[in-house]
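1. sequence first, then the predicted structure, then my questions.
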Amino acid sequence: MMLKNTKVILSLSVSIIVFIVYLFTLAPTVFFIDSGELAAVASTLGIAHPTGYPLFTIIGHLFSMLPVSASEIYKLNLMSAVFCTLAVFMFFFLLHLIYSYPQKDIPGNKKVKKAPKQNVQHNQQVPSIIKYGIVLASCLVLAFSKTFWGAANSVEVYPIHVFFIITLMFIFLKAVITPVKISEGESQVSFAKNNRYYLLFALLLGLSFTNHMTTILLAPACIIFFIFANRNQKGNISRLLIFMAICFVIGFSVYLYLPIRANQSPEFLWGNPYNFERFYWHLTGKQFSVWIFSAQGSVPVFLLLLSALLGLSIYGYIKRNNINPNYHFIAFIVIVFLSYLLLSSANEVVAKQFKTFTSSLWVEFGTGIVLLAIPGVFKLSRFNVKIFYFTLLTFFGCMLYSVNYDIHDIYSYFLLSYITIAIWIGFGIFYIFELLSAQLTDNTKKIAFAAVSILIALSPLYSNYAVNDESKNYFVEEYTMNIFRNIEPDGIVISTQWDFWLSASWYFHFVKNIRSDIIVIDRELLRRSWYFTFLERNYPEIYNNSKAEIDRFLPELYKFEHGIPYDQQVIMKTFTDLAASFVINNPGRKAYITWEIDQNKQEPVAANYLRIPEGLVFRLVKPDAMKNNILSDYKVYDFNFTPSRIKNYYYETLMQSYALMLSSSANYLMSMNRIEEAKKYVTLALTANPNYPQALELKRRLNL
C-alpha cells in the first residue's frame, strides 16, 4: 500500500510541477501554422484540414467553453498544456511498468534448459529508490525536451496525440504482460473482463486515430508483439480479435462527426466531407498526400530499411534465449548504420529531413543528454529483450516514416522517436547506477544517486526554457492585426501566407469578429472545390460577383481532383481569370495582395493592374486611377511589432516580410517626395531586419 501511494504521489507531483512550468511559458494568443484555424474550428465545431481531427475538435470545443475569464485561444492553448501534462503523467506509469518487469519476471516467460553461460541476463529487480529516481528523471527529460515542451505551449493536435501514444504504449504492454485468459464456456462478460487491457487498447486506438492518423506508427511494434504474445492461443484468439475489432470501431466511429457536421453547414468546413467520396478524401489526407514519399526513390529506401528493422527485430525476439545477448545491441548499431548510410545519401527531401532529425538530437533533451541513450539501449537489451525490440520498432518506425514528409514543421512528427529516446535515457542512468552499485550499498547513497539523476534531468529545463518561453509571443497576432490595419474598409486581400496570418485570420475574423468587413481570400485554397462553398457561405456577395468565372473553373477543377485528363493551359487560364475576377468584379472595394503573390509571375493576380506597395501589402490599382504616377489617397500606417532574431524559418520569414514591404513602401514614398514618412518605414524595416539590403540602401540615400 505504501509503495502504491508513493507511485501516485510522485506521479502527481511531477505532473503538477511540469504543468506549472507550462503555465509560465504558455502562448497568450495565436501561433504560427494551423493555430488560428484549429482554434476557429474548435470554437465553432467546424471541420479542420485533413485528416479532420474530430476528437481534437470536440475536446477543443469543450475547452473553449470553460467558464473562465480568458479568450478562446488562450483556453485552447491551455488545453495543450493539460494534455502534455497528462502525457507526462502516463509516461510515469509506463516507465514504472517497464522497470517493474525485468525479463525473467514477465508472466509466461519460459525457462530455457541449459542456457549458455554467456546468455544469462542479469535482470535483478530495480531497487525502489533507484526506480523512482530514474522514472522521475525520465519524465522530466521528456517533459522539458524541446519539441514536447513546444507542443504544450499552443493549440495543436499533437498534445492529445502524445497523450494517446503514451497511454496506448502503457496499456498495450500491460496487456502483453497480463496473459490472455480463456476458459471453455466462458461468458462474454467474463471474457471481456479477463481481456480488458486488450479491449481498452483497441478502444483507445480507435479514438487516437480520430485525433491523428500517425497513431499508425505504433503498428509495427504492436502487431509483432501481439502475434508473439498470443501465438499459442491459436483458434481462441479469433474471439479476442472480434472483441477488439468491435472496440476499435466504437472508438473510430468518432470520425462520423465529419459527415454529420458537414451536412449542418458549419462556418468552417475544410474539404466539405458531406458524402462518402469527400469523407474518404479527407480521412486519407488526399490533399496533402503529394508531400509524403514524394521524392524519387523514397519508397524503396523506406521499404528496405523497414524490412531490415523487422527482420533483425523478429529474429532477435525469437532467438532471444539462444543467442549471445550482444546480438541485440549489435542489431541496433546495424540499423543505425544502415539508416545513416541510406538516408543521408537519399534524395534531397529525405536527406534534408534526416539531417534535421539527427541534428536536433544534441539539443532536444538539453545539451548532450541524448548520449545517455546509447548505454541505455545497451542496458535495456539486457534488462528486457521484448521491450527493447518494442522500443526499437517505435523509434525507427517513426523516424523512417517522418523523414519522407516534405514539410517545414516536421519536428512534431518525430515525437514518438523522442518519447522512445526518453525511455532509453532513463536506462542510461540505470546503466550508470549498475556501474556504481558496489559503492551505492546503503539507502542514503542510493537516495543521493536518485537525487543527482533528477538534477541532471533538469538540464533540458534550463537549456530549453528560453526557446520555449512563448508567454510574450504576439508575433502572429501583431502581423495579422497589422495586415488588418492596412486594409481599407470593405477591402479584399488575396494571399498565400497561411502559416503567418491567414490561419490566424480565421480566428480573429470569424470568432472574434475583428475586421469582419474585409474579404480575406487564400489563393492556394482556390485550387480546392470545397473552398467555394466556404466563400459562398461567408462572402456571398463576392461569390456571386465571380459566379461566371467560378462556373468556368469548377469543371476543370473537377477533372484535376478526380484524376481525369485535363488541359493544363485551360485550367491555368480559368484559374488566373478567377483570381483576377475578385479584383475586377468588385470595383467598389480596394484590392490588395501580399508580397509572395506579387513575386509569382507565372500565376499573376489581375496582371493589368499596377502593384503599389502600401505598408505591408501591395494595392492593386488601375493605371488610369493614377495621376502623374501618384496615388492620391496613399496612406502611411502605424505598425507595431516585436522584432525577432530567432533563427527559425517562421520568424525569419516574418521579419523578412516586414523588411521587404516596408522598404518597398519607403521607396515609393520617396518617389512622392514624402521623405519623413519614408524615413519612418525605413527605420521599421531595419528594426525587423538590420541587414536587409534594400533598407540599408535607402538608409544611405536618406542619410539616416
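-> Here it is on my side, so go on.
2. hey, let's count contacts and neighbours off CA atoms from now on
-> Noted.
3. which residues of the stretch 51-200 of the chain fall in strands?
-> Counting by DSSP state E, counting those that start in this stretch, one finds no strands in the stretch 51-200 of the chain.
4. wait, the chain
-> 492-495, 519-522, 591-593, 610-614, 617-621 (DSSP state E).
5. make CSV out of these and add distance to Glu549.
-> CSV is the format used below for those (distance: least, Cα to Cα, whole Å):
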stretch, distance to Glu549
strand 492-495, 17
strand 519-522, 15
strand 591-593, 18
strand 610-614, 22
strand 617-621, 19
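6. make CSV out of the ones you listed and add mean neighbour count.
-> As requested, the strands of the chain are exported to CSV (neighbours: other Cα atoms under 10 Å):
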stretch, mean neighbour count
strand 492-495, 23
strand 519-522, 19
strand 591-593, 25
strand 610-614, 20
strand 617-621, 23
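7. Gln656 is nearest to which of these?
-> Judged by Cα to Cα, the one of the strands of the chain that comes nearest to Gln656 is strand 617-621, at 13.2 Å.
8. packing partners of the closest one?
-> strand 591-593, helix 595-599, strand 610-614 (3 or more Cα pairs under 8 Å, 6 or more residues apart in numbering; DSSP states H and E).
9. between the strands of the chain, which gets nearest to Val290?
-> Nearest of those to Val290, taken as Cα to Cα: strand 519-522 at 19.4 Å.
10. check which helices and strands that closest one sits against.
-> Taking 3+ Cα pairs under 8 Å, 6+ apart as the contact cut, strand 519-522 packs with strand 492-495.
11. and the strand it packs on, what does it pack against?
-> strand 519-522, strand 591-593, helix 595-599.
12. from Ser417, how far out is Leu338?
-> 17 Å (Cα to Cα, to the nearest Å).
13. between the two, tell me which one has more neighbours.
-> A count of neighbours by other Cα atoms under 10 Å puts Ser417 above the other of Leu338 and Ser417, at 22 against 15.
14. and the closest residue to that one other than its chain neighbours, what does it touch?
-> Leaving aside its sequence neighbours, Ser417 sits nearest to Phe395 (Cα to Cα, 6 or more residues apart in numbering; 4.3 Å). Contacts were defined as Cα atoms under 8 Å, 6 or more residues apart in numbering; by that measure Phe395 touches 416-418, 420-421.
15. another one to put next to it:
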Amino acid sequence: MSKFNRINTLSGWLVFAIALVTYVLTVERTASFWDCGEFIACSYKLQVPHPPGAPLFLLIGRLFSMLAMGDVTQVAYWINMVSVVSSAFTILFLFWSITLLARKILGKQDDELSMGEIIAVVGSGLVGSLAYTYSDSFWFSAVEAEVYGLSSFFTAIVIWAVLKWERIEDDAAANRWLIFTFYLVGLSIGVHLLNLVTLPALALVYYFKKYKPTLWGGIAAFVGGLVVLVIINSGVIVWLPSIAGKFEIFFVNTLGTPYSVGIVVFLLLFVGTLIWGIRYTAKKENEIWNVALLSFTFVLVGYASYFLVLVRSNFNPPINENDPSDVISYVSYLKREQYGSRPLLFGPVFTARPINSERGEPIYRKSNGRYVIADYRPEYVYEKNQQMLFPRVHSNQGNHPQLYRDKLNLAEGQKP
C-alpha cells in the first residue's frame, strides 16, 4: 500500500469517527415529529407505513431495535441510530469520493503523488466531508429515524463505487464494480428514490471512460442516463408490478384461475426471459448487453426488499396503511395513488377550475373469486388557457393559493 493510500484510508476513518461521535452525542432519545414515530413503530414490528414504504429501512431498523434488549423505552433510540451510523458512513464515502476526484484532477497515480499533493488531496476531502457533516439539513436528518440519512449513504456509496470503477483498467474487474453499483441502486429504492438522480451523472462517468468525449456525445450520454432513470423509476418500480397486475386480472377474470396464478405465470415468464437473455449474451460474448442485463437483474434483486410490504400486509398488522395485501392494491401502493397526481410538464395553474370530469383507470377489488371494478379514477379536464408548461404554481390546497399570490404579486382573481 502506497503512502497516499495509507493516509487516505486513515483520514477517511478519522472523518467517519468525527461524524459518528457528533451524531451519537446529538441523537434524538425518543421520537421526533413528522414521520419518525411512524417509522419507529413500523420498524419495531415490521408494519406497513405510508406509501411507497421504505422496506429496507424498516428491516435495518428492526435489526437495530433488537439492541434495545427488550427494553421498549430504548427502541426509539436504537432505531434513530440507523440514521446516525448510515450518516457517518455517508461522510466516509463522501471523503473518499472527493479524494478520488482530486486525484483525477491531478492526473497522477497514487505512488506518484508528492507530500504536498497528498496534503492537498486529503485536505480537500477533509474540508468537503466535514463541511457536509455539520451542514444543518444533513445533521438534522442524521439524528432521527427518517429515511434521508440511509438514503444519503446509498447515494454516497454509489458515487464512490462508480468512481472506483472508473479507475480500474481490467474489464472483468471493472464490470463487477459496475454491477455492484446497480445492486446498490436497487437496494436504495427500498429506502428512498433520491439515489436515482445519480444515474445521469453515472452515465457521464461511463461515457468519459469508454469513449472519446464530444459535446453531442456528452449530451447523448446524459440523455441515456435519463432513460435509465425512467426505466428504473417507471419500469421497475411501477410498470413491472402493473403488468403483473394485468396478468393477474386476466387469469382470474378471463381464465377463471384462483388468485395469484397470474402473478406466478408472469414471474416465471419474466425471470425465464431474463435468464435466457443473460445466457444468450454471454454465449455470444456480447459484453455490453450482458453487463446491462446483469445490472438490471441486480437492480431487481435489490428492489426485492419490497416483497416485505406484501408479506407483512397479509399478516394484517396494526399499522397497515392502504392494506397492500394483493397485487392490485400493492400496485396502487407503489404508485402512491392516494396522493393524487401533480402536473410536471404541462397542466393547470392554481386558479384553474375543472370544466369536466372523465372516467379514468378502473379501481379493482376482490369479490367472490374475481376482481371487480369498484370505481374509476376521475380525470379532470381544464380549459387550455388555464394550463401552462411546467406549472410550478399548481396547488389549490390550504393556503397555497395565497402564498402564490404573495410571491407573484397577484391580485385576487388575477391569473398567473
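-> Everything's here; your move. If you're wondering where the values come from, they're calculated on a predicted model, not measured in any experiment.
16. rewinding a little: mind checking which of the helices and strands packed on strand 492-495 of the first structure is nearest Leu256 of the first structure?
-> strand 519-522 (27.8 Å).
17. circling back to that earlier point, would you list the helices and strands packed on strand 492-495 of the first structure in JSON lines and tack on distance to Tyr274 of the first structure?
-> Below are these laid out as JSON lines (distance: least, Cα to Cα, whole Å):
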{"stretch": "strand 519-522", "distance to Tyr274 of the first structure": "22"}
{"stretch": "strand 591-593", "distance to Tyr274 of the first structure": "32"}
{"stretch": "helix 595-599", "distance to Tyr274 of the first structure": "32"}
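18. output the longest helix belonging to the second structure.
-> In the second structure, with assignment by DSSP state H, the single longest helix is helix 75-106.
19. now that one: buried residues?
-> By 16 or more other Cα atoms under 10 Å, the buried positions in helix 75-106 of the second structure come out as 75-103.
20. what's the local residue count around Val350 of the first structure?
-> Val350 of the first structure: 29 neighbours (other Cα under 10 Å).
21. for it, give its distance to Leu342 of the first structure.
-> Separation of Val350 of the first structure from Leu342 of the first structure (Cα to Cα) stands at 10 Å.
22. check Asn468 of the first structure too.
-> Taken as Cα to Cα, the span from Asn468 of the first structure to Leu342 of the first structure is 33 Å.
23. same check on Val334 of the first structure?
-> Counting by Cα to Cα, the separation of Val334 of the first structure from Leu342 of the first structure is 12 Å.
24. Tyr255 of the first structure now?
-> Tyr255 of the first structure sits 37 Å away from Leu342 of the first structure, going by Cα to Cα.
25. and if you look at Phe276 of the first structure?
-> 40 Å.
26. which of the two has more residues huddled nearby?
-> Ranked by neighbour count (other Cα under 10 Å), Phe276 of the first structure and Leu342 place Leu342 first, with 16 against 10.
27. my guess is the more buried one contacts Pro300, does it?
-> No - taking contacts as Cα atoms under 8 Å, Leu342 of the first structure lies outside contact range of Pro300: 10.5 Å.
28. chain center to stretch 328-338 of the second structure: distance?
-> Offset of stretch 328-338 of the second structure from its chain centre (Cα atoms, centre = their mean, to the nearest Å): 17 Å.
29. tell me the buried residues in that stretch?
-> Neighbour counts over stretch 328-338 of the second structure (16+ other Cα under 10 Å) mark 328-336 as buried.
30. count the neighbours of Val223 of the second structure for me.
-> 15.
31. trace it over to the first structure, please.
-> Aligned by TM-score structural alignment, Val223 of the second structure pairs with nothing in the first structure.
32. for the one helix or strand Val223 of the second structure maps to, name the packing helices and strands.
-> Assigning secondary structure by DSSP states H and E places Val223 of the second structure in helix 215-230. Here helix 215-230 of the second structure touches helix 199-210, going by 3+ Cα pairs under 8 Å, 6+ apart.
33. hmm, back to that, any chance of TSV for the helices and strands packed on strand 617-621 of the first structure, columns distance to Tyr198 of the first structure?
-> What follows is these, written out as TSV (distance: least, Cα to Cα, whole Å):
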stretch	distance to Tyr198 of the first structure
strand 591-593	54
helix 595-599	51
strand 610-614	62
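34. how many neighbours does the counterpart of Thr133 of the second structure in the first structure have?
-> Correspondence of Thr133 of the second structure to the first structure, assessed by TM-score structural alignment: Ala143. By other Cα under 10 Å, 32 other residues sit near Ala143 of the first structure.
35. same thing with Met69 of the second structure?
-> 9.
36. dump the residue contacts of Ile79 of the second structure.
-> 40, 43, 61-62, 64-65, 145.
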